[in-house]
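S.K.: Using only what follows, build the 3D model:
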Amino acid sequence: MAYMDGITCICDNGRTLEDHRPIVGDDVISGIYRKAASLRGKRVLHVNSTYQSGGVAEMILSLVPLMNNVGIDTRWNILNGDGEFFAITKNFHNALQGQAVAFSDEEKDLYLQTNEAFSGQMAIDHDLVVIHDPQPLPLIRFYRKTQPWVWRCHVDLSNPNPALWEFLKGFVLDYDRMVISHEHYRRRGMPMEQWICRPAIDPLSEKNRDLSEAETAALLAKYGVPTDKPLVTQISRFDKWKDPLGVVEVFSEVKRHVDCRLVLCGSMAPDDPEGWAIYRQVEDAARPLIDAGDVILITAEDHLLVNALQRASAVILQKSLREGFGLTVTEGLWKGRPVIASRVGGIPLQIEDGVTGFLLDPTDTEGFAWRVRQVLENPDLGERLGRAGKEHVRQHFLITRLLSDYLDMLNAELTIQEA
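M.R.: Sure, this is the predicted structure:
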């Protein structure tokens, strides 16, 4: 459960660390308790720009209660911004992932003014501050810094727009640590530690918990998703970097050989003003297939629906052009389903080609279509990939590992501060 109380997100999902013991085992749980022992009573603040829609918010939503559960007083605040602010920061996001975008002085001023105004609503007296992504990055300039600040960047920084990176770097240099998801995202010339911390999913969340066949069937029926044909799905925001138009092209090729149905499901995040424009482009491109009932577009914010769709899928796609990490891949693998995805960003950390799924160049439409056909026509292959993928996630990409990593970071930063 999460709701907003002013700028603070109140999240208590009722799950404890002990609830994860049957999934991850005794050694993992006891190791977390040992790491947390010397940190009890410490105070941590997370700040980002939305409490819903997207992997970052979902990770914080699960991480905060677990940090509190092991004795660390952890809070989560949400930056308040208007539509113009989020249009600017969406462009920042695109530029960090390599798009050529121009920014006016007025836009940069609004970016700073929004952060300055927000700083007046929020006192910071915590032992560690974690700022997520570019939206609240300048906050550090508007406080008297008395504790370590960490910038956690969740996007692909391998080839950022040089002008924007130079602008943002001025703020990043004020931080004590920069946290990234992949070795390739390291930036030259940064004096602080650039620490790799890979994202994770909560196996007990509504999006990932076990569902019965009856629950799955009821959810699909509620949203008008027939199960008379194999389902091919992509779960992602309607975002150009997720290439939903390319997914429609892949499906059109597959459909010529195998009778199946495509579902594109992506909620509309408050901090992503481009979503509806991309949705309309996809709707126009897929109109004949939509009218024939072979393509279904869904924009509902329903984690149980996502869970059901992934479990019911014969194939899960993630045809991203850029990807910071790709938690939708993690989710699909956790459901034991075969995932076919682009060889970009953090996805190859999750998929070993031919072992836990299939990887392709994101522009290889024919290759994607061939792999989808291969899995649809060989269900045993899909089952083998699914089993291996789920075990890989269990070992490397669950929320307990993320909690352990954050405890390591808190221990390290406080040790440096006390030295």
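
S.K.: From here on, just use CA atoms for contacts and neighbour counts.
M.R.: Fine.

S.K.: all strands of the stretch 51-200 of the chain, in order?
M.R.: Per DSSP state E, counting those that start in this stretch, the stretch 51-200 of the chain carries strands over the ranges 73-78, 128-132, 149-152, 177-180, 193-196.

S.K.: Second chain to compare with the first, below:
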Amino acid sequence: MTPPPTGRGRVLHVNATATGGGVAELLHGLVPAQTTAGTPTGWAVIAGDHDFFRTTKNLHHLLHGTGDAGGLDARAVAHYRAVLAPQARWLAGQVAPGDLLVLHDPQTLGLAPALAAAGARVIWHCHIGTIRPGADGPALVWDTFATDLAAVEGVVTTLPEFAPPSVAAHRRHVVPPAVDPDGPKNRPLSPDIVAATLAATGLVGGRPAADAVATVEQDRPLPPGVRVVAQVARWDPLKDMTGVVRLVPDLPDDVHLVLAGVDPTEIPDDPEGRRVLDEVRAARDAMAGPDRARVHLLLTSLRDETRAALLINAVQRRADVVVHKSLEEGFGLAVTEAMVKRRAVVAADVGGIRRQIEHDRTGLLVDPTNRAAVLAALRRLLAEPSLRHRLGAAAADVVAERFTMARLVRDYRTIVDRRAPRPAVAGPIVEEAR
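M.R.: Now for the predicted structure:
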């Protein structure tokens, strides 16, 4: 852990991993951007063992309206707190009264009481949630962490519905994430660079480079001129990568699917990744030969994050259509990344994605559980280049207006500058996202 530089108005972001996952990716851009904008900012990463991360992944699912309520028992919660206790003491010794600590997602929420007691201002930024009626998981989490939520000055969520009801409305901020259009994952790439980047992995013709930043699992490389559908996501059950693979037999014969995600063996805080990847492999292996040959799995490595980001950039630019078939989604960064590249997106009509895409104007929204609807949307975009162009152009305009890192820095500046009374008395005013 590294504290931010000393000075008035310091900010320290705290999350569970320095690489892999949307929060880490967001912080890689946000921390330097805040510092450049004049806010002294640092970033600390907590540690945890297998049982800790198994519990926090269950919290992740519970907040999405799924998960195992029985898995959040007294023993699991006690272990969660025991893992965080020494780290909370260390962090408390690094902060000064008035510093703002931003705790990201359920992995870090248990740090709040000790840090608030040390005099720090504490904000909890929850990037996940569900808007599905009748979901019991969030209520269980709010009840289990009632003491921790009482210790925070405010809560940041992507949608108002994601916020804990126990946190008064005047202590909530509504702030969607953002992307850096100039970062390696999003910056413009020429067609030649796209082709060369993909060739270096073996995804297209040629042998992979000795230092390739990804492993490709495929029967043969992408043939020249074929149409490509791509999904970029973690190997997580809520991303429904297996469901995407099973669409392939009903897509036109010249359409290939590329599924891309970080090698799950390199992500310590996500114990489900290997199992999901194995399920995807099994679904692919069960296909008839011609269909199996149209499925390409791309496992990127975190050994060189810049090159891996450029590879994902190239994959999305090679795609004719980007799909994001999440069953639940707090906010789809991969959706915004495709939008900034002017790609037409078929995305699940769930959670924060509804804030990103306006149906039939900046993309197509579908019920992710309705296979026929997903297929119809994909076929429509594949068959209509002019529609893809129209949706992609409008999508890029929306990202430039609403989902850039500059806007996120401004939103955080509002939070930093708002000096609120202690949580028991009052807190920050709601900041509606622009």
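
S.K.: Take the strands of the stretch 51-200 of structure 1 and write them to TSV, including distance to residue 379 of structure 1 and mean neighbour count.
M.R.: Formatted as TSV, the strands of the stretch 51-200 of structure 1 follow (distance: least, Cα to Cα, whole Å; neighbours: other Cα atoms under 10 Å):
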stretch	distance to residue 379 of structure 1	mean neighbour count
strand 73-78	43	20
strand 128-132	40	23
strand 149-152	40	24
strand 177-180	36	23
strand 193-196	36	16
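
S.K.: Now find how far off-centre the helix or strand containing residue 308 of structure 2 is within its chain.
M.R.: For residue 308 of structure 2, the host element (DSSP states H and E) is helix 305-318. Taking Cα atoms, centre = their mean, to the nearest Å, one finds helix 305-318 of structure 2 lying 16 Å from the centre of the chain it belongs to.

S.K.: Show me the contact partners of it.
M.R.: 184-187, 189, 193-195, 197-198, 213-214, 228, 230, 232, 258, 260, 300-302, 322, 338, 341, 343 (Cα atoms under 8 Å, 6 or more residues apart in numbering).

S.K.: give me that answer again for 6 Å
M.R.: 184, 185, 186, 194, 213 (Cα atoms under 6 Å, 6 or more residues apart in numbering).

S.K.: Then stretch 355-363 of structure 1?
M.R.: Contacts of stretch 355-363 of structure 1 (Cα under 6 Å, 6+ apart): 319, 321, 338-343, 351, 353, 385, 388-389.

S.K.: Pull out the buried residues from the residues you listed.
M.R.: 319, 321, 338, 339, 340, 341, 342, 343, 351, 385, 388, 389 (16 or more other Cα atoms under 10 Å).

S.K.: Just to confirm, what residue in structure 2 is aligned with the fourth one?
M.R.: The alignment partner of residue 339 of structure 1 in structure 2, by TM-score structural alignment, is residue 345.

S.K.: ok, residue 167 of structure 2 to residue 101 of structure 2 distance?
M.R.: 18 Å (Cα to Cα, to the nearest Å).

S.K.: what do you get for residue 404 of structure 2?
M.R.: 22 Å.

S.K.: follow-up on the earlier one: figure out which of the strands of the stretch 51-200 of structure 1 is closest to residue 365 of structure 1.
M.R.: Counting by Cα to Cα, residue 365 of structure 1 lies closest to strand 177-180 out of the strands of the stretch 51-200 of structure 1; the figure is 29.6 Å.

S.K.: now that closest one: how far from the chain's centre is it?
M.R.: With Cα atoms, centre = their mean, you get 16 Å for strand 177-180 of structure 1.
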